[in-house]
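Visitor: Build me a model:
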Amino acid sequence: MDKIQLIATAAFGLEAVVAREVRDLGYEDVKVENGRVTFTADLLAICRSNLWLRTADRVLLKVGEFKAYSFDELFEKTKALPWGDWIPEDGEFPVEGKSIRSKLFSVPDCQAIVKKAVVEKMKLKYKRDWFEENAAKYRIEVALLNDVATLTIDTSGAGLHKRGYRTLSNKAPLKETLAAGLILLSYWNPDRVLIDPFCGSGTIPIEAALIGKNIAPGMNRSFVSEEWPVIPKDLWRQARKETHDLAQYDRPLRIYGSDIDGEVLKLARYHIEEAMLEDEIHVQKLPVSELASRFDYGCIICNPPYGERLGEVEEVARIYKDMGKVFRKMDTWSQYVITSNPEFETHYGKKADKKRKLYNGRIECTYYQYYGPRPPRPNKEQTQE
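Guide: Just a heads-up that it's a prediction; the model follows:
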């Protein structure tokens, strides 16, 4: 088991960011496709990728991939895979499925056939006819796309967006993975100021602080594969030690959040405390029309209202116009805005320097990017001060 294949699943539009993160972990054999990044690695990579990937949805172990035009073919090729190398005789192995543009379009039938095939292979491996399935979980997925079946086992458990700091939620929270993606797609770095004038429950500022301090997003949560006997406990200890060794807890940051909703700011403060970042992130109640900063350079990254509901169109148009007026005064700042509203640039009053299609959940959005000038490098005297 020197080499294995892993799949980091991703929201559409974030695949390249996930691939960059995978390469930053040291894994070079990377293949980018819609919604997923496949890479060759080792057992330790299961631990490290779950702990470190900020923009991936989850990490799957790829057991096999093959063409399947009939149920018999699906059964025989699934049975031929080395399930016993991963699943112990008391392991729980539910099967989920999906099918897109494939002859085998009945997902329940595909799930049942894969389950039966895995059981038959397990019978051969463990010389028994019945499996209690009362130990660690190995969630199998059969994904059919254009008649190609990909068989995987989920190594993450809860989605990777669940960092552990957001125990409460407002009505429409921005996923942590998307928030991290917005930051990693920007020109922000830990030496620059960051402002989120629509911070809501605090997700963008918190993710920025985690990035700025190089704190692994999965440091304070558990993963289903931690219970797998096939992965030595020493590997998990090694991977978790790495997260502590590489974290830059003392690195100073200048991150600010504001929102017009005082109640949602209470959530933001609570989540910031849960993430132990209250010394790094400062939030206040403030309408975007009053936004200002004493700093000459920085990045604004925000997720303003979209105007999806009836009656919000005029209000959102006014907000976008206020953003345009205020942000233009901060013309040395880089500004990044995600919204599904197709009229954003019209109301904002300026065409973006770059646009990128992203998805906020199932909502198709555009990430509008406005680039400010590069900040001057501090001279030696300023650095010494």
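Visitor: okay, CA-based contacts and neighbour counts for the rest of this
Guide: Noted.
Visitor: buried stuff in stretch 362-371?
Guide: Neighbour-count burial for stretch 362-371 flags 365-371 (criterion: 16 or more other CA atoms under 10 Å).
Visitor: Distance from that stretch to the middle of the chain?
Guide: Centroid displacement of stretch 362-371 relative to its chain, using CA atoms, centre = their mean, to the nearest Å, is 16 Å.
Visitor: now stretch 13-32
Guide: What separates the centre of stretch 13-32 from the centre of its chain is 13 Å, taken as CA atoms, centre = their mean.
Visitor: Give me the subset of the buried residues of stretch 362-371 lying in strands.
Guide: 365-370 (DSSP state E).
Visitor: TSV for those residues, including distance to Asn170?
Guide: Putting these into TSV (distance: CA to CA, whole Å) gives the following:
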residue	distance to Asn170
Cys365	20
Thr366	22
Tyr367	22
Tyr368	24
Gln369	26
Tyr370	28
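Visitor: Just give me the closest of those residues to Trp52.
Guide: Tyr367 (24.0 Å; CA to CA).
Visitor: Verify the stated contact: that closest one with Lys357.
Guide: Yes. Contact criterion CA atoms under 8 Å: Tyr367 and Lys357 qualify, at 6.2 Å.
Visitor: could I get the buried residues of stretch 362-371 as JSON lines with distance to Asp296?
Guide: Shown next, in JSON lines, are the buried residues of stretch 362-371 (distance: CA to CA, whole Å):
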{"residue": "Cys365", "distance to Asp296": "29"}
{"residue": "Thr366", "distance to Asp296": "27"}
{"residue": "Tyr367", "distance to Asp296": "24"}
{"residue": "Tyr368", "distance to Asp296": "21"}
{"residue": "Gln369", "distance to Asp296": "19"}
{"residue": "Tyr370", "distance to Asp296": "16"}
{"residue": "Tyr371", "distance to Asp296": "14"}
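Visitor: run this one through as well so I can compare:
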Amino acid sequence: MSKVEIIATSTFGLEAVVAREVKQLGYENASVENGKVTFTADKLAICRANLWLRTAERIRLKIGEFKAVTFDELFEKTKALPWAEWLPVDAEFPVEGKSVKSTLFSVSDCQAIVKKAVVESLKKSYNKSWFDENGPLFKIEVALHKDIATLTIDTSGAGLHKRGYRRLISGAPLKETMAAAMIQLSYWNPDRPLHDPFCGSGTIPIEAALIGRNIAPGMNREFVSEDWPSIPKKLWQEARRETHDLAKYDRPLEITGTDIDGDIIIVARENAEEAMMEDAVRFRRLPVSGLRADEQYGCIICNPPYGERLGEKREIEQLYRMMGKTFSAMDTWSYYILTSYPEFESLFGKKADKNRKLYNGNIKSYYYQYYGPRPPRKEA
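Guide: Coordinates of the predicted model:
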């Protein structure tokens, strides 16, 4: 099977996590740059990456890359790319663009030139003068960075964070991709309890349940490239069959989520039902001050309010002090906390063993990681 170049786009700060997932899928040649992970594989990898990558934003097919400092260069080099290998005669192919530190800074002009170049390429391949564009969608992107133009086609459609289970959301939802990354950056595993004391609409507990049962995050949604004639249907069937073969539907898990807002707990339960994880996750109303644990060696993973939701600085400071007091009493547990609040560690009362800069949406945040003692080894 012929090889293709694939780009898994990423939130800044999560590139290494995405690269690790790509390698776990069996693609060892991944290269990491800001905001993306690139690897070479067969067409089946397009299907598998869309279905399995938990922390990538979307999967793009790389058609070509070249230097372009004039519009003529951009036109001719785009026209020379093998568009007809992917776009059928009835393809719908809008063009999006972006330009950073490049001579060709007018995005709208670059989009128009790329569109015209693709049309001219297809005219030659299909011997046609007009294209109705009433078939499958191929969303093209021209991305210019320091005069290097990268031409890609989006294979995902809706972003990969849209798993399909979150019909109802809270006011400041955490993206599913970020929740999955927080879990994968922790030392949690399916044999340990996990608790989120600020669960909101349930994203962290639900993502943990999907990870714990090895359920592909894209199993229950569709992707735009499923309609492409250039990717045989049998490849999608093979990739989807793999997701069912590898799932551990009956694996027992100890995952809970609590929140002070009783209405949002109802939403979390409904989202868990949509994800078919209602038997794996328990939700209940509880303030963080009431948190207790009978279990040992668990993990708290949470995204507490940063200040925007509660509004008052004094309330946030009181909350973080309460978290420090409550969490420290659970002395065998590890805890992982994402917040943008700059004085978090001093309010929490303890310096993190490790922190990592992440972007939660456009908000620069830090993921504070506090490691508890290692769980004792289970006897064989």
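Visitor: Give the helix, strand or coil label for the closest residue to Glu92 of the first structure other than its chain neighbours.
Guide: With sequence-adjacent residues excluded and distances taken as CA to CA, 6 or more residues apart in numbering, Glu92 of the first structure is closest to Glu133, at 4.0 Å. Following DSSP: H, G, I helix; E, B strand; the rest coil, we place Glu133 of the first structure in the coil state.
Visitor: Starting from Met122 of the first structure, give me the distance back to Glu133 of the first structure.
Guide: Going from Glu133 of the first structure to Met122 of the first structure by CA to CA, to the nearest Å gives 12 Å.
Visitor: more crowded one of the two?
Guide: Under the criterion of other CA atoms under 10 Å, the comparison of Glu133 of the first structure against Met122 puts Met122 first, with 23 against 15.
Visitor: how far apart are the strand of greatest length in the first structure and its match in the second structure?
Guide: Determined from DSSP E, the single longest strand within the first structure is strand 58-67. Mean deviation of strand 58-67 of the first structure relative to the second structure after superposition (mean CA distance after the TM-score superposition for the first structure): 0.3 Å.
Visitor: other SSEs contacting that strand?
Guide: strand 4-9, helix 43-52, strand 148-154 (3 or more CA pairs under 8 Å, 6 or more residues apart in numbering; DSSP states H and E).
Visitor: Specify, as a residue range, where the following helix or strand past the shortest one falls in the second structure.
Guide: Spelled out, it's strand 4-9 of the first structure. Heading C-terminal from strand 4-9 of the first structure, the first helix or strand you meet, by DSSP states H and E, is helix 15-24. Aligned using TM-score structural alignment, helix 15-24 of the first structure spans residues 15-24 in the second structure.
Visitor: how much does that stretch stray from the first structure?
Guide: Mean deviation for stretch 15-24 of the second structure: 0.3 Å (mean CA distance after the TM-score superposition for the first structure).
Visitor: Name the surrounding residues that touch that stretch.
Guide: Contacts with stretch 15-24 of the second structure, where a contact means CA atoms under 8 Å, 6 or more residues apart in numbering, come from 8, 10, 28-37, 49, 53-56, 181, 184-185.
Visitor: With stretch 120-136 of the first structure instead?
Guide: In contact with stretch 120-136 of the first structure (CA under 8 Å, 6+ apart) are residues 79-80, 82-84, 89-93, 224, 227-228.
Visitor: Which members of these are positioned in helices?
Guide: Judged by DSSP state H, helices contain the following of the contacts of stretch 120-136 of the first structure: Lys79.
Visitor: of the contacts of stretch 120-136 of the first structure, closest to Arg251 of the first structure?
Guide: Nearest to Arg251 of the first structure out of the contacts of stretch 120-136 of the first structure is Val224 (CA to CA; 31.7 Å).
Visitor: Now do the closest residue to that closest one other than its chain neighbours: how many residues are near it, please.
Guide: The shortest distance from Val224 of the first structure to any non-neighbouring residue, by CA to CA, 6+ apart, is to Gly157 (4.8 Å). For Gly157 of the first structure, the count of nearby residues is 18 (other CA under 10 Å).
Visitor: For Lys137 of the first structure, see how far away Gly157 of the first structure is.
Guide: With CA to CA as the criterion, Gly157 of the first structure and Lys137 of the first structure are 9 Å apart.
Visitor: any residues in contact with both of these two?
Guide: With CA under 8 Å, 6+ apart as the test, Gly157 of the first structure and Lys137 both reach Val224.
Visitor: Around the closest residue to Asp85 of the first structure other than its chain neighbours, count how many other residues there are.
Guide: Using CA to CA, 6+ apart and skipping residues adjacent in sequence, the residue nearest Asp85 of the first structure is Val230, 7.9 Å away. Counted by other CA under 10 Å, the residues lying close to Val230 of the first structure total 14.
Visitor: Would you check that Val230 of the first structure makes contact with Trp86?
Guide: Yes. The pair Val230 of the first structure / Trp86 is scored as a contact, 6.4 Å apart, by CA under 8 Å.
Visitor: And for Asp72 of the second structure, the neighbour number?
Guide: 11.
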